[in-house]
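*Asks:* Have a look at this prediction, sequence included:
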Amino acid sequence: MKKLIYILAIALVFGCKNDTQTNGKLKVVTTTTMITDLVKNIGGDFIEVEGLMGSGVDPHLYKASEGDVTKLVNANIIFYNGLHLEGKLVEVFEKMERSNKTQVALGENLDKSQLIGSDYFASNYDPHVWFNIEFFKQFAKQVTKTLSEKDPKNAVNYIENEKNYLAKLSALESEVSSVINALPKEKRILVTAHDAFNYFGKNYDFEVVGLQGLSTATEAGVKDVRKLAEFIIENKIKAIFIESSVPKRTIEALVAAVKAKDHDVEIGGTLYSDALGNAGTLEGTYIGMFKYNVNTIVNALK
């Protein structure tokens, strides 16, 4: 990290470029796949977007490479989640505050009174805010505002794209509610690899239990597995879920622990939590990911 910070400092002094590229488009760098998808929907063909993280990448553990530093230095705008989700990038972002880069930590601008608190996470707030669609709408508004301010000649396009995307998010809310309403409330217990779904649970009346905590940097131990196995048996839970960005071995160990006590539990599928699916697939978009997750959860728990 010290080497990267040194490279960043040198690059900021000697490598900063003009406000736009030679082709006139803003250069935008994003962190998570959810934010990358959002910014592409708002910016369209009027910006150039580079996402640091790809499908299946865990943002809690992600470390910047020298290539990432170059992308950040050459960017006009940097959008990231904040709330310590990208914990290992915090030092890089702090160093860049001294430059003229426009950095927007989208989660930091949410109303803190609406966030889920945590005594066990660095920010004291659960950072997985994209599982509240209303929060994601606020992200969209922040992105539109920032792009419009930095590139006023295309502001009308950004605003139109925002309008269309917000309509899609509203339609998503209606569809998700309809699917979940088919699942009886007593069956709405969601057991996953780590605590990424608390906002989802709060909105749709699920009890959410993660084997690991809010950050995957904290490993689950034998005690955690045994305790959760007892919970699954007591509540007669029929399916639990792995996550695309978290190694599945801990959930497999949990299944084995439950079955060792003569209770039948299955892996209900893979959920997308901290990263979207592969680019070019339905799950590679925020809207597609949300639909896929909800259908997977409801079908497994019915």
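*Replies:* Yep, that arrived. Numbers count the residues shown, from 1 in each chain.

*Asks:* switch to C-alpha atoms for all contacts and neighbour counts from now on
*Replies:* Noted.

*Asks:* quick one, strands of the stretch 51-200 of the chain?
*Replies:* 77-80, 102-105, 189-194 (DSSP state E, counting those that start in this stretch).

*Asks:* ok, residues contacting the first one?
*Replies:* Applying C-alpha atoms under 8 Å, 6 or more residues apart in numbering, the external contacts of strand 77-80 come out as 26-32, 35, 72, 101-106.

*Asks:* cutoff 6 Å now
*Replies:* Identification of contacts with strand 77-80 by C-alpha atoms under 6 Å, 6 or more residues apart in numbering yields Val28, Val29, Thr30, Thr31, Thr102, Gln103, Val104, Ala105.

*Asks:* Check the gap between Asn295 and Leu166 for me.
*Replies:* 22 Å (C-alpha to C-alpha, to the nearest Å).

*Asks:* one more structure, for comparison:
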Amino acid sequence: MKNIIIICIISLTFSGCKDTNKQNDKLNVVTTTSMITDLVSNIGGDAINLQGLMGSGVDPHLYKASEGDVTKLVNADLIFYNGLHLEGKLVEVFEKMEHQGVKTIAISDTLDKNTLIGSEYFASNYDPHIWFNIEYWEQVTTFVVHKLSEAIPSESSVFEENGQQYLDKLKELKEEITNTISSLPKEKRILVTAHDAFNYFGKSFDFEVVGLQGLSTATEAGVQDVQKLATFIIDNQVKAIFVESSVPKRTIEALQAAVKSKGHDVKIGGTLYSDALGNAGTVEGTYIGMFKYNVNTIVNALK
């Protein structure tokens, strides 16, 4: 119902009172998740006016646009979103905006769908957590450079230079975390988290990934799921399990209690950033900083 109201507001705003004044005459760009906001910020820099919808700790699976977000959306010239039904509750809004003349771009459109991990939890039938594959993020970087250059041809050289610098940083990131993970024996690479956000990470770095919930936080883990995973943890001698910053920690605490009830102990190894970055201004508030933090937290807890 709320999405229907938002769509109606957008329709009325476009038909009558969209604010066409651009701050500094720059393109108004809106992004959804904090990972995309960070990426577009690195590429667009001062050449665009950038606003992100979702901040630290916001779960995109359950996100609903506020009145302030509607204002951002209706005044946008370009909107970047993840796609693959990650922002499930905004799909109808984006479709409506496309019809109203705002260019909406799903960054996942640049990826070969045949390489994605399948998922029955999403209407797209794919796992949408694509940012945990660094090679995908490199492809997305090039895609965003291209789309911004199309929108503002006069700044294309700036976008291309910024994009190349960011690609260099992603290459360094991949090398650094590969070295860090190599210190963890393969038999210890079992990652148990609140929900299945890390499957692309697991595929890239040879981890077995087990989520208490499904790929979407809209699904809830039942008692049977908790007991089954508790047995798995004991059988595989998993030392630590992990909370996620955008998912309530009670599910992982329930899992820890279930393991303890069976006469075993498992520690909570820390909080991982899955569907959102950390607070702005912190190391974890950037994609690269988040990735390093997650890997260090995982490796240190499982050693």
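*Replies:* Great, that's in hand. Keep in mind that this is a model prediction, so the values were computed, not measured.

*Asks:* Looking at Asn295 and Leu166 of structure 1, which one has more neighbours?
*Replies:* Between Asn295 of structure 1 and Leu166, counted using other C-alpha atoms under 10 Å, the more crowded position is Leu166 (20 against 13).

*Asks:* Write a PyMOL command that selects only the buried members of the contacts of strand 77-80 of structure 1.
*Replies:* In PyMOL, this line selects whichever of the contacts of strand 77-80 of structure 1 come out buried by 16 or more other C-alpha atoms under 10 Å:
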select buried, resi 28+29+30+31+103+104+105
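
*Asks:* Need the counterpart of Lys95 of structure 1 in structure 2.
*Replies:* When structure 2 is aligned by TM-score structural alignment, the residue opposite Lys95 of structure 1 is Lys96.

*Asks:* Helix or strand: which one has the closest residue to its match other than its chain neighbours?
*Replies:* Closest residue to Lys96 of structure 2 apart from its sequence neighbours, by C-alpha to C-alpha, 6 or more residues apart in numbering: Ile7 at 6.9 Å. Assessed by DSSP states H and E, Ile7 of structure 2 sits inside helix 2-16.

*Asks:* Following the chain onward from that helix, which element is next?
*Replies:* Helix 2-16 of structure 2 is succeeded, C-terminally, by strand 27-31 (DSSP H and E).

*Asks:* Can you spell out which helices and strands pack onto the next helix-or-strand element following that next one?
*Replies:* Proceeding N to C from strand 27-31 of structure 2, the next assigned helix or strand is helix 34-44, under DSSP H and E. For helix 34-44 of structure 2, the packing partners by 3 or more C-alpha pairs under 6 Å, 6 or more residues apart in numbering; DSSP states H and E come out as helix 156-181.

*Asks:* just curious, which of the contacts of strand 77-80 of structure 1 is nearest to Glu160 of structure 1?
*Replies:* Val28 (19.0 Å; C-alpha to C-alpha).

*Asks:* who's in contact with the closest one?
*Replies:* Glu48, Val49, Ala75, Ile77, Ile78.

*Asks:* Tell me which residue of structure 2 lines up with it.
*Replies:* Using TM-score structural alignment, Val28 of structure 1 lines up with Val29 in structure 2.

*Asks:* picking up where we left off before, residues near the match of Lys95 of structure 1, how many?
*Replies:* Neighbours of Lys96 of structure 2 using other C-alpha under 10 Å come to 17.

*Asks:* ok, now how distant is it from Pro128 of structure 2?
*Replies:* 22 Å.

*Asks:* now swap in Leu27 of structure 2 and tell me
*Replies:* Taking C-alpha to C-alpha, one finds Leu27 of structure 2 at 27 Å from Pro128 of structure 2.

*Asks:* Between the two, which has more neighbouring residues?
*Replies:* Between Leu27 of structure 2 and Pro128, counted using other C-alpha under 10 Å, Pro128 has the larger neighbour count: 24 against 18.
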